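Engineer: below is the structure, and that's it, no one-letter string:
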């Protein structure tokens, strides 16, 4: 009998997770299947009960359920609790444990492209939502040096900076000041949806004063190259899209569910195949 896994969200039909995980099962000859489940917000509690009742071994969680699912779980891993969001659930004989693999997945993809020690870099994080929290707190745990957080709503940026300050030096910057100080950053990360298809020409900040050699990172992977990344590359920056984060967070979930090392290259190849392109 096949073990069942899946992802819940609303909407969910666009998800590439089923193709990615099925490719991993096939690669390792694991008898399992993975499905996308459309779950309305009003039905979330019943859906979680269904995970237990049906014996679904693991579930990924995406928008809009990453926060609202927490009260229905039996245990929350420390990092997920600190971030305040869950993207992976492990069903251990009916005991549901929530994890957050987004930040770890992002950092795993970032480290290979760094040109110097993370502790010596000045980082600008654009956004203060759930994705920003995962990325920021994980970067701080990895020993990031000075971090600046900018967001349209300044109070949210200040709150996230305060949370990160327990681990590293973090400050909140108004968008205008972040723009003015762009030349002083080694690493610039867009955690917002600005630039995502179909509005891929929008940019979270102007890159007019971007320093050559800076790393410009975007959590977006549809399209694989936003206009923001294209402009950054033309100015001599090292660019990175969100593909590695997506694959790595999925691989971490896979390993929690199966206890086996995930075939990341196979997973990445499948996602690229579905996207019809090549990575940065």
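Structural biologist: That came through fine. Please read all numbers here as calculations on a predicted model, not as lab measurements.

Engineer: can we go C-alpha only for contacts and neighbour counts from here?
Structural biologist: Fine.

Engineer: just the strands in the stretch 101-250 of the chain please.
Structural biologist: Here the stretch 101-250 of the chain has its strands, by DSSP state E, counting those that start in this stretch, at 123-126, 147-150, 170-173, 187-190, 215-218, 238-240.

Engineer: compare these and give me the one nearest residue 158.
Structural biologist: strand 170-173 (5.1 Å; CA to CA).

Engineer: that older thread, out of the strands of the stretch 101-250 of the chain, which is closest to residue 34?
Structural biologist: Nearest to residue 34, of these and by CA to CA, is strand 215-218 at 27.2 Å.

Engineer: need the strands of the stretch 101-250 of the chain in TSV (columns: mean neighbour count and distance to residue 23).
Structural biologist: Output for the strands of the stretch 101-250 of the chain, formatted as TSV (neighbours: other CA atoms under 10 Å; distance: least, CA to CA, whole Å):
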stretch	mean neighbour count	distance to residue 23
strand 123-126	25	33
strand 147-150	26	37
strand 170-173	22	40
strand 187-190	22	29
strand 215-218	24	25
strand 238-240	22	24
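
Engineer: comparison target below:
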């Protein structure tokens, strides 16, 4: 019997997930289809009940439902519960289980670039939902030192206090972040600053970073933000948000099928749809 998968959100027409996952189903000979479903906030509860009733095998969750969907699921993975957001749901014997593959996907993307992630002193810029998923996942993965800079320090402090994993963290000001820049071998930009159409803006100026530093920006449109340009000019290796998107999708696919897919094929598929390149 053909299996059904989906992504729900509002808006949803822009999603590249259907093309990515349907290509993988074909590649691995899996009789399944993946559909984009526009679901408004007011219809979320009935939509989840409907998906469960028809026996959907799994689905992804995107804006604006990642938090609100949690109350409509049967069970939550501990990391998803800690992060406070779900982006992947698996139907396990009629029970809808919520996971978060955004943070772990980001970590897998980092590990595709660097082998010594755990030993790197890191700076995270931002304290929103993406920062929370990335911060908790990096801490769970064993990164020992993670500082956080946010324009509103109280939000960063709340994030540090909420982290359920052991990690040495400090909330820093922009001035302190700049002073300590030479100690960070990993800098992660999690805000929307620099995204189209405001491509001339940067959340923090990059200067005097180690030559082996990796600077990552979760934005992938444009593929090279002003922030990443600045980092590259200072000698850093740079990474945009494509890897995070690819690996969160790969981890979702693995949860649904038991197969960790060909991420290079996924990346080329996404780049073809974006009509651009990646870092």
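Structural biologist: Good, I have the coordinates. Please read these numbers as outputs of a predicted model, since none were measured by experiment.

Engineer: would you tell me which of the strands of the stretch 101-250 of the first structure gets closest to residue 56 of the first structure?
Structural biologist: That would be strand 215-218 among the strands of the stretch 101-250 of the first structure, by CA to CA, at 32.5 Å.

Engineer: mean shift between that closest one and the second structure?
Structural biologist: Compared with the second structure after fitting, strand 215-218 of the first structure deviates on average by 0.8 Å (mean CA distance after the TM-score superposition for the first structure).

Engineer: turn the strands of the stretch 101-250 of the first structure into JSON lines, columns for distance to residue 161 of the first structure.
Structural biologist: Listed next are the strands of the stretch 101-250 of the first structure as JSON lines, based on distance: least, CA to CA, whole Å:
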{"stretch": "strand 123-126", "distance to residue 161 of the first structure": "10"}
{"stretch": "strand 147-150", "distance to residue 161 of the first structure": "7"}
{"stretch": "strand 170-173", "distance to residue 161 of the first structure": "5"}
{"stretch": "strand 187-190", "distance to residue 161 of the first structure": "15"}
{"stretch": "strand 215-218", "distance to residue 161 of the first structure": "19"}
{"stretch": "strand 238-240", "distance to residue 161 of the first structure": "24"}
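
Engineer: buried set for stretch 91-103 of the second structure?
Structural biologist: 91, 96, 97, 98, 99, 100, 101, 102, 103 (16 or more other CA atoms under 10 Å).

Engineer: pretty sure the fifth one is touching residue 86, no?
Structural biologist: It refers to residue 99 of the second structure. Yes. The criterion here is CA atoms under 8 Å, and residue 99 of the second structure meets it with residue 86 at 5.3 Å.

Engineer: what does residue 269 of the second structure correspond to in the first structure?
Structural biologist: Mapped onto the first structure by TM-score structural alignment, residue 269 of the second structure lines up with residue 270.

Engineer: what helix or strand does residue 270 of the first structure sit in?
Structural biologist: Using DSSP states H and E, residue 270 of the first structure sits within helix 264-275.

Engineer: and that helix, what does it pack against?
Structural biologist: If you count contacts as 3 or more CA pairs under 8 Å, 6 or more residues apart in numbering; DSSP states H and E, helix 264-275 of the first structure packs onto helix 17-27, helix 243-258.
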